[in-house]
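*Asks:* Curious how this folds, go ahead:
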Amino acid sequence: MDTQLKLRAKHWLDNDPDPSTRQELQVLIDTGNEEELQQRFLGRLAFGTAGLRGVVKAGPMGMNRLVVQQTSSGLGAYLKQQVSDVDTRGVVIGYDGRHDSKQFAHDAAGVLTSMGIKVYLTYKVAPTPLVAFGVTHLNAAAGIVVTASHNPPQYNGYKVYWGNGAQIIPPQDSGIAACIDRAATESINLMDLETAKANDKLIMLEDDFYQSYRQGIKAASVLQNHTQPELVSLSYTAMHGVGAEMAETVLADAGVTQVYSVAAQREPDGDFPTVNFPNPEEKGAMDLVIAEAQKHGAMLACANDPDADRFAVAVRTKAGDYLMLTGDQVGVLFGHYLMTHAAKNQRLTCTTIVSSSLLSKVAASMDATCLTTLTGFKWLTNVGMAEQTEDNQCVFAYEEALGYMVGSMVWDKDGLSALVAFAQLTAELASQGKTVWDRLEDIYREHGFHLNAQVSIALKPTTPNIGAYLRKKLPSVIAAKQVMSTDDISSGLRTFQDGTIEAIDLPASDVLIFKLEGGSRVIVRPSGTEPKIKCYYEVVVNMASDDSLDSVQARAQAEMDDFISAHQASLPQ
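*Replies:* Sure, this is the predicted structure:
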């Protein structure tokens, strides 16, 4: 075995505080499993704007106690550089129901308190939105939530919020990463949590903190539409996560009495025994909640993902079965609803470049503003916060991956407030003898039926760089449609059909957006790490007076299928 590799593994072993990962590593050393050790010690699990996320395993490429301690030490050092009063403002820490989450959260608290930084630690599992809420509620300098959200059971993660309550953005991520690299070369100190409490460095967030979030939902200006909530019936699943108790509570507070929780998925369980993949977007993940809805004839089948920051819903059709709404459909329903009811100074909405363009059209028709940001909630909330004014408050933000910010009590996606808002939207429609499908149809009749699709294309390792290939000679026609404009986010330039150019106000990113005649659009995002690209497609089809939702959907789907195959055929193989 390579001597350097063996030395690195032994050094790690000497510092690893966890008997189980030490044993795991010792077995690899004893059996001479060089290939596996190489993978474990190839580098470090990268810290980025989403923090850390990876498989729980020994070594610097895995999620484990030593990695969490080193990360916390690096974060603490960065906070001390950047925030003069971090010691007294403190850091909020919460965790989900995965097997290692509580231990990782306690390790983070032990490291930060040993550095003299006050920590607010949740006394039990907490939905991710409660940590984001806690940062601004307690005026903390930062927040940490230990969660792998909707990833498979073997994963865990470490997500960081800044003092504004939003996820970190550059250059905070690279600054923290540099401090983690330094911390990884130093010995790490931990303060025992009982000692930290005795020294007033550790405050446990007990039930009164959870009640503060609950009362915040109850008082939120955007959640005051109490039109006949008793008309709504819904089934609900926490998907073996941490959302059930708060979800049921805030629904009851809003007067929604017909709520049927899926008992088999109600309690936190890090093994996620009833789903292959605890992500509401995955095939089969909504099966039990839809079956529960059918049993009760409920209008809606609702889900949170395991850390309760995302919201998914299937809606009963006239035929009595249930159809899942896409993230874009929920997003435009929320946007339309909130802008209809919002105060005069709540006219700002945000969405991402890969989400449907329909929200911006609805906003324009309602004399409101829709900002478009790079992909990710970190951009939506930081931009929404920066752009809002006293006269134009941010009322809503969404991304197509089932993330919604309803109001601005929490500056991140929040599946719990979204659940309440969707129940209220449905109740108001029911009081008028209408359904969610009727509202969607009204929106489509006014603005066109918008269909969106995402396709990942695997490329051969020999395929030339797609971004460079497309930029060298920008296409003027895609899938037999004229290209009206091309946005190159890497250079910040928009080029129109006639050759004129204007600047785009977005951070540089390797993304190309082609807007085509007739309202179609394709977005190309090359992967920086593997030979594949992600393509996001949108087609817009006008609804004729004799069209039904089904008929226009079928027409749009046929157009989408042709569009995708023609575009993919035009790319170098």
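
*Asks:* going forward, measure contacts and count neighbours with C-alpha atoms only.
*Replies:* Fine.

*Asks:* quick one: the helices in the stretch 51-200 of the chain?
*Replies:* With helices called from DSSP state H, counting those that start in this stretch, the stretch 51-200 of the chain shows them at 65-82, 86-89, 101-114, 128-137, 172-183, 193-198.

*Asks:* packing partners for the third one?
*Replies:* Okay, so that is helix 101-114. Packing partners of helix 101-114 (3 or more CA pairs under 8 Å, 6 or more residues apart in numbering; DSSP states H and E): helix 65-82, strand 91-95, strand 119-122, strand 142-146, helix 193-198.

*Asks:* which one of the ones you listed lies closest to A397?
*Replies:* strand 142-146 (20.8 Å; CA to CA).

*Asks:* What lies in contact with the closest one?
*Replies:* Identification of contacts with strand 142-146 by CA atoms under 8 Å, 6 or more residues apart in numbering yields 90-96, 101-102, 104-105, 128, 131-132, 134-135, 156-165.

*Asks:* Filter these down to just the buried residues.
*Replies:* The neighbour count (16 or more other CA atoms under 10 Å) marks 90-96, 101-102, 104-105, 128, 131-132, 134-135, 156-165 as buried among those.

*Asks:* State the distance from the residue most central in space within the chain to Q482.
*Replies:* Nearest residue to the geometric centre of the chain (CA atoms, centre = their mean): G403, 5.4 Å. According to CA to CA, to the nearest Å, G403 stands 33 Å off from Q482.

*Asks:* run this one through as well so I can compare:
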Amino acid sequence: MIASERISFGTDGWRGKIAETFTFDNVRRAAQGFALFLKHKGISEKGVVIGYDQRFNSDLFARASAEVLAGNGIKVWFTCRNTPTPVISYTVVERQAAGAINITASHNPPEDNGFKVRDSRGAAIPPVDLSEIEAFIPDLVTGVKICEFYKGCKEGVIEIWDPDDAYIKHIKTIVDLEALKNAGKKIVCDVMWGNAAGWYPRLLGGGSNQIIEVHNERNPIFPNMERPEPIHPNIDEGMKRLLEEKGDILFINDGDADRQGIGDENGEYIDQLRVASLLTYYMLEYKNERGAIIKTVNMSSMLDRLAAVYDVSLIETPVGFKYVANAFINESAIIGCEESGGYAFRNNIPERDGILGNLLFLEFMVKTGKTPSELVQMLFEKLGANFYYRRIDKVCTEEERNRALETLSLAFPKEICGFPVNGVDTTDGYKYKLGNLGWLMVRVSGTEPLVRIYCEVINQKMVAPLLQAGLELIGILDRKESFDKVSI
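*Replies:* As a prediction, this is how the structure comes out:
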């Protein structure tokens, strides 16, 4: 019998195309590797939480994973419905389990699914342990142990579990839900056909708010958006609804609700760097928290300025929340931020939590009496400058990817768009520091066939030229091609 293909874990687990690489046999192999890893660590008797999202067959892939854990004699708490990633991670801590398996591809396109694993802290598993899990994955599905799902339920090794109440009780220790229920706000929520559906009416309803949900049914093809990721153009219909309803704010969550986005009262998107900086500012200034700020290398310079203003440390990591989570734990940080809209908060688990993040943003509005756009201006006044950010995701072939990597390794420009380059950070990609103006960064994605170009500057007119310069730098965009043709 020919061995199956190797399963490799990226920055946040293993993902693949459904029925191509993400098959039931491969999911079972991955679950067997995780079971053997837990046994090797001597913690398998603590059990495992298993949850899933709204994607095609996610519930069945989760059941297949549960059957493997049960087949290995490992207790399973199986969530009774599709469950947000932060709730799954919190349940690990609440149940004092050894870890979790989460069947989700988060913000990926509809044809993908994923197999995420978490440790006993509810956190992303460090790279060294991910490699060990990979090593335990059997080459053949014949090496997998299985206990049929309903047999496991009958024997008590699989327990169907409702995790919601414990998570809500925990959230109440971080934000004043009763006060937020009576904020008198009209809140539009684009839950992107995902796991946040129903959560905001439950958390914020019953008082003086009006809660309006968009895309709150299960539809695994994610109509009206390219993917359930809280950025343009995926958020456009939610923004339109916000304006139609004359709402005070738009909450946005990705497919598994670990990431967030915000639309202001004018129908303008508050980008993820601004949201991270606003939440950090709120925790420092209004919640009087002190401690380290953790951010990925492609995150905002506004966080650097806030760290300097409030005299707290700032730690920069490679891209990937597993790096952020590790630093967040080690440094007892107040917040951990990644560019894709995922943030972890003090007093919560070391995991992205898009639901808590949106609640904290609303609490910021309530405490200050300001609208979202007014909060942005307040932040800029505090920092002494306005900050502008954009990102291009450029789909590339393997040849283009390799050419980009080679070009970047050889090209160290002395200036870009007439601004001197006074440093290049190669922690994860190539980040060109442009003095007081800001920065431009080029990075090849670790999970998708993409080259990403980012920039954040204090001069809005320089955003488009810098992004085009980034594309020209790697040879994907011809110098004569109009920048307007590039999708941003």
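
*Asks:* TM value for the aligned chains?
*Replies:* Once superposed, chain against chain, the TM-score is 0.88 (TM-score structural alignment, normalised by the length of the second structure); 474 aligned residues with a CA RMSD of 2.9 Å.

*Asks:* Take the helices of the stretch 51-200 of the first structure and write them to a markdown table, including distance to S235 of the first structure.
*Replies:* Output for these, formatted as a markdown table (distance: least, CA to CA, whole Å):
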| stretch | distance to S235 of the first structure |
| --- | --- |
| helix 65-82 | 37 |
| helix 86-89 | 40 |
| helix 101-114 | 28 |
| helix 128-137 | 21 |
| helix 172-183 | 39 |
| helix 193-198 | 40 |
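
*Asks:* between those helices, which one is nearest to M385 of the first structure?
*Replies:* Closest to M385 of the first structure of the helices of the stretch 51-200 of the first structure is helix 128-137 (CA to CA; 13.0 Å).

*Asks:* Please tell me which residues of the second structure that closest one aligns onto.
*Replies:* Aligned by TM-score structural alignment, helix 128-137 of the first structure corresponds to residues 85-94 of the second structure.

*Asks:* and the matching stretch, how far from the first structure on average?
*Replies:* Following the fit onto the first structure, the mean deviation recorded for stretch 85-94 of the second structure is 1.1 Å by mean CA distance after the TM-score superposition for the first structure.

*Asks:* Look at stretch 293-311 of the second structure and report the distance between its end residues.
*Replies:* Taking CA to CA, stretch 293-311 of the second structure runs 11 Å from one end to the other.

*Asks:* What range does it cover in the first structure?
*Replies:* Aligned by TM-score structural alignment, stretch 293-311 of the second structure falls on residues 349-367 of the first structure.

*Asks:* that older thread, closest to E186 of the first structure out of the helices and strands packed on helix 101-114 of the first structure?
*Replies:* Of those, the one closest to E186 of the first structure (CA to CA) turns out to be helix 65-82, at 8.7 Å.

*Asks:* and that closest one, what does it pack onto?
*Replies:* Counting by 3+ CA pairs under 8 Å, 6+ apart, helix 65-82 of the first structure packs on helix 86-89, helix 101-114, helix 172-183.

*Asks:* Need the winner for burial among those.
*Replies:* helix 101-114 (a mean of 24; mean count of other CA atoms under 10 Å).

*Asks:* Excluding chain neighbours, what is closest to R443 of the second structure?
*Replies:* Among residues not flanking R443 of the second structure along the chain, G429 sits closest, at 4.3 Å (CA to CA, 6 or more residues apart in numbering).

*Asks:* Over to P306 of the first structure?
*Replies:* G241 is the one closest to P306 of the first structure (CA to CA, 6+ apart), at 3.6 Å.

*Asks:* Next, count neighbours for the alignment partner in the second structure of the one you found.
*Replies:* Under the alignment (TM-score structural alignment), G241 of the first structure maps onto G194 of the second structure. Around G194 of the second structure there are 29 other residues, counting by other CA atoms under 10 Å.

*Asks:* again with the one 10 residues further on
*Replies:* Other residues within reach of L204 of the second structure by the criterion other CA under 10 Å amount to 22.

*Asks:* and the counterpart of it in the first structure, what is it in contact with?
*Replies:* Matched across to the first structure, L204 of the second structure falls on L251, judged by TM-score structural alignment. L251 of the first structure is in contact with 257, 419-420, counting by CA under 8 Å, 6+ apart.

*Asks:* Secondary structure class of L251 of the first structure, three-state.
*Replies:* Classification of L251 of the first structure using DSSP: H, G, I helix; E, B strand; the rest coil returns helix.

*Asks:* Not counting stretch 430-447 of the first structure itself, show me its contacts.
*Replies:* 227-228, 231-232, 315, 317, 329, 333, 358, 361-362, 426, 429, 450, 542-544, 549.

*Asks:* again with stretch 176-184 of the second structure
*Replies:* Outside stretch 176-184 of the second structure, the residues that touch it by CA under 8 Å, 6+ apart are 203-210, 362-363, 366.

*Asks:* Is there a quick PyMOL command that grabs whichever of those are buried?
*Replies:* PyMOL command restricting these to the buried ones, with burial defined by 16+ other CA under 10 Å:
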select buried, resi 203+204+205+209+210+362+363+366
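
*Asks:* Turn the contacts of stretch 176-184 of the second structure into a markdown table, columns for distance to E374 of the second structure.
*Replies:* Below are the contacts of stretch 176-184 of the second structure laid out as a markdown table (distance: CA to CA, whole Å):
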| residue | distance to E374 of the second structure |
| --- | --- |
| L203 | 25 |
| L204 | 22 |
| G205 | 25 |
| G206 | 27 |
| G207 | 25 |
| S208 | 22 |
| N209 | 20 |
| Q210 | 21 |
| L362 | 13 |
| E363 | 14 |
| V366 | 12 |
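
*Asks:* For whatever residue of the second structure lines up with S174 of the first structure, which non-adjacent residue is closest in space?
*Replies:* Under the alignment (TM-score structural alignment), S174 of the first structure pairs with S131 of the second structure. Among residues not flanking S131 of the second structure along the chain, F9 sits closest, at 7.7 Å (CA to CA, 6+ apart).
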